[in-house]
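S.K.: sequence and computational prediction follow.
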Amino acid sequence: MMMQTLPALLVPQKGETVIDYWMSMSPVAPVFGLEWRFSPLFREVMPDMASTPAMAGSVVLTEGDLHDEDLEEAEEEAKAVEAAEADDLTALKGVGPKMAAELNAMGLTSFAQLAQMTEANIAELSENLTAFRDRPVRDDWVGQARALMGQRT
């Protein structure tokens, strides 16, 4: 009985894409919104197991299944960790609140990041600043950041 249905199960369905065909071979096909190709065979061989919720039908994730609260909480935690690691860049000579906000927007939030910058990085940073483009070099932000971190240049 099983051998007669197996060839029929392997024939692609009308309108089925190649990807859907191959994914339907996997027992996890319902997770992707596809019917597992061998579920009729499975129901035939193990009828009592076919009624379990895991095998009863396809599982299709919808946007509502994603928990926005969990995503928001994870984003808040990431921001809190980032804020904890952030230094007050206004401690650098030539960096005021506006400049610090601009540097933070560029992803520069700590003295360690500035201390590790090369001349090429500083040149790129200077080009991307909206005002006072010579400040990173003129005020030696790298040296100041290292000094504030307790490092020697």
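M.R.: Thanks, I have the structure now.
S.K.: from here on, contacts and neighbour counts on C-alpha atoms
M.R.: Will do.
S.K.: and A8, which of the three is it?
M.R.: helix (DSSP: H, G, I helix; E, B strand; the rest coil).
S.K.: burial count for it?
M.R.: By the measure other Cα atoms under 10 Å, the count of residues near A8 is 10.
S.K.: which parts of the protein are helices?
M.R.: 2-10, 18-23, 39-45, 53-56, 68-85, 97-105, 111-115, 119-128, 135-138, 141-148 (DSSP state H).
S.K.: measure V142 to I122 for me?
M.R.: From V142 across to I122, the span is 8 Å (Cα to Cα, to the nearest Å).
S.K.: between the two, which one's more packed in?
M.R.: V142 (23 against 19).
S.K.: with adjacent residues omitted, what lies nearest to that one?
M.R.: Leaving out its chain neighbours, the residue that sits closest to V142 by Cα to Cα, 6 or more residues apart in numbering is A115, at 4.8 Å.
S.K.: now do the contacts for that neighbour.
M.R.: W141, V142, G143, A145, R146 (Cα atoms under 8 Å, 6 or more residues apart in numbering).
S.K.: this is the other structure I want to compare:
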Amino acid sequence: MFDFLRDPQWLWWLGAALALGAIEMLTLDFMFLMLAAGALVAMVAAALGLNLTGQFVLFCLSALVLLFFVRPVLRRRLEESTPLAVTNAAALTGRDALVAEPVTELAGTVKLHGEIWSARPQWDGETFAVGERVRIARIDGATARIERLPA
């Protein structure tokens, strides 16, 4: 009844599937996951008594089908469900700041999250007084372009 346990071929496929699964955890690209699933298909074939050539062909076919048909769907769903992380200067756009020194077209600073940034008005001709709350319109290099808060 348990004759398949005496033949270690299925264990090799199980080991390959586990190793490929471990590699997948490092890459997170679904490539090795598809190969691991193919190894599991070959493991079942080995447990059912299919010869080594048949196991290898079944592994290759199932892995190719998974790679070309399942993997793109999984990657697309993952990319659609993962929010885009805004970092660095782009993360500051839209934040509120406090004018630390009067802001004109030539000079000025704002306090943003405890840091002092050089600042210029977003639009020519605007000026901002000390203590005024403003919004960061964009970041140009190390200079914050600021605008008035909506009323």
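M.R.: Everything's here; your move. All figures in this text were calculated on a predicted structure; none of them were measured in a lab.
S.K.: TM between them?
M.R.: A TM-score of 0.32 describes the superposed chains when it is computed by TM-score structural alignment, normalised by the length of structure 2; 88 aligned residues with a Cα RMSD of 5.4 Å.
S.K.: which residues are common contacts for V142 and I122 of structure 1?
M.R.: P136.
S.K.: right, and the helix or strand after the host helix or strand of V134 of structure 2?
M.R.: Using DSSP states H and E, the element containing V134 of structure 2 is strand 133-140. Following strand 133-140 of structure 2 in sequence order, the next helix or strand is strand 143-148 (DSSP H and E).
S.K.: for that following strand, name the packing helices and strands.
M.R.: With contacts defined as 3 or more Cα pairs under 8 Å, 6 or more residues apart in numbering; DSSP states H and E, the packing partners of strand 143-148 of structure 2 are strand 115-121, strand 133-140.
S.K.: name the residues that touch it?
M.R.: Under Cα under 8 Å, 6+ apart, the answer for strand 143-148 of structure 2 is 117-123, 133-139.
S.K.: ok, back up a step: compare the helices and strands packed on strand 143-148 of structure 2 and give me the one nearest R77 of structure 2.
M.R.: strand 133-140 (31.5 Å; Cα to Cα).
S.K.: who are the packing partners of that closest one?
M.R.: Under the contact definition 3+ Cα pairs under 8 Å, 6+ apart, strand 133-140 of structure 2 sits against strand 96-101, strand 143-148.
S.K.: quick check: buried residues in that strand?
M.R.: Under the neighbour-count criterion of 16 or more other Cα atoms under 10 Å, strand 133-140 of structure 2 has R133, V134, R135, I136, A137, R138, I139 buried.
S.K.: with distance to R148 of structure 2 added, can I get these in CSV?
M.R.: Formatted as CSV, those follow (distance: Cα to Cα, whole Å):
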residue, distance to R148 of structure 2
R133, 7
V134, 5
R135, 6
I136, 9
A137, 9
R138, 13
I139, 15
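S.K.: which helices and strands does the strand or helix carrying L64 of structure 2 pack with?
M.R.: Remark: L64 of structure 2 resides in helix 52-65, with elements defined by DSSP H and E. Judged by 3+ Cα pairs under 8 Å, 6+ apart, helix 52-65 of structure 2 is in contact with helix 31-47.
S.K.: so which elements touch the helix it packs on?
M.R.: helix 9-27, helix 52-65.
S.K.: right, and those helices - which one's nearest R71 of structure 2?
M.R.: If you check each of the helices and strands packed on helix 31-47 of structure 2 against R71 of structure 2 by Cα to Cα, helix 52-65 wins as the nearest, at 9.1 Å.
S.K.: surely V110 of structure 2 forms part of a strand?
M.R.: Yes. Assignment of V110 of structure 2 by three-state DSSP places it within a strand.
S.K.: any idea how far A137 of structure 2 is from it?
M.R.: Taking Cα to Cα, one finds V110 of structure 2 at 13 Å from A137 of structure 2.
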